[in-house]
Structures are given as C-alpha cells and as structure tokens.
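Visitor: The sequence and its predicted three-dimensional model are supplied below.
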Amino acid sequence: MTARMQLVLDAIDAANSQDPNLENGTPEALLYGQRMTAELERLFPNASEELQIAARGQHVERWKLKRSEYPEGRAGYLAWRKAQGEFHAKVVMTYMKDAGYDHEQLETASQMLRKHGIKRDAEVQALEDVICFVFLKWYFQPFAAKHSAEKIQRIVEKTARKMSSDGRARALREFDLPEVLAAAFQP
C-alpha cells in the first residue's frame, strides 16, 4: 500500500469513526468500510488503488444525509441514493486530492462511487459485486428478519441483477440461500 493511499484510508476511517450509529459498540460506517475492504481483498486481490479507496469510502459519512429528508417511496429513495453517491464521491475526492492523486485518479474513484458505468466498466462492476457480497454476508439476515417474503424476494432479485455473472455464480457457491432466492442468481 502506498503512503498516499494510507492517508486516504485513514481520513475515511477518521470520518467514519464519527458515526453516531453503533453496531456492537463500533461506528456503523467504520465497520462497513472495513467489511468492504475485507471483501474487496478477498474477491479482487489485485484491485487498483482507486478501487480500494472507493470500496473503503463507499459509505463515508453516510449518516449525514438522512433518508427521512427525502420523499417517501421509490422516487425519494432513488434521489437519496443518488445524493449519497455524489456526496461520497465528493468527500473521497477531497481526501484523494489532499493526498496527491491526480485528476484522472480522482475521476476514476468518483465514477465508481457514483456507479457510473455499472455493467460496462470492470472496476465499477467489481465495486458493485463487493457491495452485494457485503450485503449478503453481513446485512441480509437482519434485513430479512424485518421484511415480508415478497419484499425479500424483490431485494434479492435486484441484488442479483446488479452483480456480474461471475459474482452471481460465486454467490451461489458461497451463500446457502433458500432455493426460491437462489434462483435469482442462476444464469
């Protein structure tokens, strides 16, 4: 790891350490960033610096843009998600610029965080696969316990559609999903 990348990751972790929302005594955003890094290292051990930074910064200061400040329903949710991506990209680009990354590197990480090029850009898709693996590994069970079977089915189908074919195949191998949910990951 380069010194400048370490500076960016440290800045992201310092920001995420301020998350007032805790999971087992750890700020949620900090834990999420650590989980993203761990899954990225496992799934894509040769990831570029920009992808490593984008993975760690995926939810940087996420608590600052509250879902409740956006309209109810799908349109409000999508507006909130888009605003989150723009916000995360802006914060991460600031850290990267301060650490000495050039304009092209900043734009590359920003594109990943805003999900521009999903299904067309290998690194954007890799980030999305990592996001989906983190969701399935650490957040799916608590989510499923709170929602109807129909909603769970829709979320699993949306998750699978976002993933690459390799990511879906790997998810089938790694997760013990009920048959009805596993069908969403089939080729």
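Guide: Great, that's in hand. Everything quoted here is computed from the prediction, not taken from an experiment. Residues are numbered from 1 along each chain as shown.

Visitor: all contacts plus neighbour counts: C-alpha atoms, from now on.
Guide: Fine.

Visitor: Strands of this protein, start to end?
Guide: 22-23, 26-27 (DSSP state E).

Visitor: so which of these gets nearest residue 182?
Guide: Closest approach to residue 182 among the strands of the chain is made by strand 22-23 (28.1 Å; Cα to Cα).

Visitor: so residue 108 makes contact with residue 50?
Guide: Yes - taking contacts as Cα atoms under 8 Å, residue 108 lies within contact range of residue 50: 6.7 Å.

Visitor: Among the strands of the chain, show me which one is buried the most.
Guide: Sort those by mean neighbour count, taking mean count of other Cα atoms under 10 Å, and strand 26-27 sits at the top with a mean of 16.

Visitor: Show residues contacting that strand.
Guide: 16, 17, 18, 19, 20, 21 (Cα atoms under 8 Å, 6 or more residues apart in numbering).

Visitor: Mind doing that once more with 7 Å?
Guide: 16, 17, 19, 20, 21 (Cα atoms under 7 Å, 6 or more residues apart in numbering).

Visitor: Comparison target below:
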Amino acid sequence: MTDKYTQALHKIDVLHEEDPKIITSPSSPTPIPYELHYANKMTKYLTLREPSAPETLRLAIRAQHLKRWEVPRSSYPATKLGYHAWRSGLQKRQADMAEAICREVGYSPEEASRVAALVRKEGLKGGDPQTQVLEDVACLVFLDDQFEEFEKGYDEEKVVGILKKTWAKMSEQGRELALKIDMSNRAKSLVVRALEE
C-alpha cells in the first residue's frame, strides 16, 4: 500500500473515532466507537471477498459510514421515500468527504472521484464488479454484525422479506461467505426460511 493510502486511511479512521456511540463486542472487547468497529468489519470482509482489492476500493469500503451518526434516520420522514432520501443523502455526503480526503493526501482527481463513485455505489446495476464487491461486503457486515439486533424490531415476515432482498443483492461469492457466518439458532432459522421461500 502507498503512503497516500496510509494517510487517507488514517484520516478516515480519525473521523470514525469521533462517533459518540461506544460499543464492546466479541470482535471488539475493548470499548470502541461503533463506526470504527463497523469500518474494521467492512475491511475484514473485503479481505475475505477480494484480497487483491485496489486502494480505491479499500478506501471506499472504509468510508461507507463516514460520520453517519451526524444524520440520524429520524431527520427524514418515517416513510419508504424518506428512507431512500436518507440513504441517498448519506451516500452523497460520505462520498464527498471521502473524495476530499483522497485529494488532500495526493490521489489524482480521477482516483478520488473513483472512490466517491464507489461510496455512492454507482454502477451497481450496470455490472461494475468493484461496486458489487462493496455491496457484498456491506451485506455481509449487516448479516454478521447487525442482523440479530435488527430482527428483534420487526415481525418474522418482514425480516424474511428483508433477508430475501439482501440475498438478491449479493453475488455468488458473497453468498458463499454469508453461509459461513456464525449466527444464533434463531437467526440461522430465519436465513434458512428466506432461502427456501
């Protein structure tokens, strides 16, 4: 990895460290800001999914939730349209911050713009393989790190529907990794049901 990459990664992680939500978990037994924990999980799954990923993809993966806590879901209407507007707004905001960091440390405008495009998940429907890797990694982290807590807030039918949508977003390589995630019996049973329907 280049010096530019190391500098950019450090700047991104310094921002993650500002997250006021502190957690502990089996993978982070020492208290850690949640978004730094999330970024570490993203990098872990990127290493499993695409060990030879270029620096631009590594940085986009690391910047996925950059300062996300500053724009809570409650700042948008509690509707489907509100949810999509919130997600789109976050993607643009995070992409702009990541692009600025990349330019600050010496990446070319094209490289910085590529990082931003990946953060925004551009080209996902157009078959961009790197954007698909990013989508796989985000889905894997959801299943590994967020799903068990998330599913407690919804009825089973809703959860199974969300699992089906998550599975549909993933490539075959992503799905293979997903099936290896260690989950509670309840979470596993919901995944199995989603895959069987």
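Guide: Happy to help now that I have it. Given the structure is predicted, the values throughout are model-derived calculations rather than measurements.

Visitor: Using ChimeraX, define a selection of the buried residues within the contacts of strand 26-27 of structure 1.
Guide: Under the burial definition 16 or more other Cα atoms under 10 Å, those of the contacts of strand 26-27 of structure 1 that qualify are selected in ChimeraX by:
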select :16,17,19
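
Visitor: Any chance of JSON lines for the strands of structure 1, columns distance to residue 113 of structure 1?
Guide: Output for these, formatted as JSON lines (distance: least, Cα to Cα, whole Å):
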{"stretch": "strand 22-23", "distance to residue 113 of structure 1": "23"}
{"stretch": "strand 26-27", "distance to residue 113 of structure 1": "21"}
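
Visitor: looking at these, which is closest to residue 146 of structure 1?
Guide: strand 22-23 (16.9 Å).

Visitor: roughly how far apart are the residue positioned nearest the centre of structure 1 and residue 71 of structure 1?
Guide: Residue closest to the average C-alpha location in structure 1 (Cα atoms, centre = their mean): residue 131, at 3.9 Å. Distance of residue 131 of structure 1 to residue 71 of structure 1, given as Cα to Cα, to the nearest Å: 25 Å.

Visitor: swap in residue 28 of structure 1?
Guide: Counting by Cα to Cα - residue 28 of structure 1 and residue 71 of structure 1 are separated by 24 Å.

Visitor: Residue 79 of structure 1 now?
Guide: 9 Å.

Visitor: Number of residues surrounding the nearest residue to residue 182 of structure 2 once chain neighbours are set aside?
Guide: Leaving aside its chain neighbours, residue 182 of structure 2 sits nearest to residue 144 (7.5 Å; criterion: Cα to Cα, 6 or more residues apart in numbering). Look at residue 144 of structure 2: counted by other Cα atoms under 10 Å, it has 17 neighbours.

Visitor: Need the counterpart of residue 144 of structure 2 in structure 1.
Guide: Mapped onto structure 1 by TM-score structural alignment, residue 144 of structure 2 lines up with residue 137.

Visitor: distance of that match from residue 161 of structure 1?
Guide: Distance, residue 137 of structure 1 to residue 161 of structure 1, by Cα to Cα: 17 Å.

Visitor: How about residue 129 of structure 1?
Guide: 10 Å.

Visitor: Compare those two and say which one has the larger neighbour count.
Guide: Shown here are residue 129 of structure 1 and residue 161; by other Cα under 10 Å, residue 129 has more neighbours (26 against 14).

Visitor: Go ahead and confirm that one touches residue 167.
Guide: Yes - Residue 129 of structure 1 is within contact range of residue 167, at 6.0 Å (criterion: Cα atoms under 7 Å).
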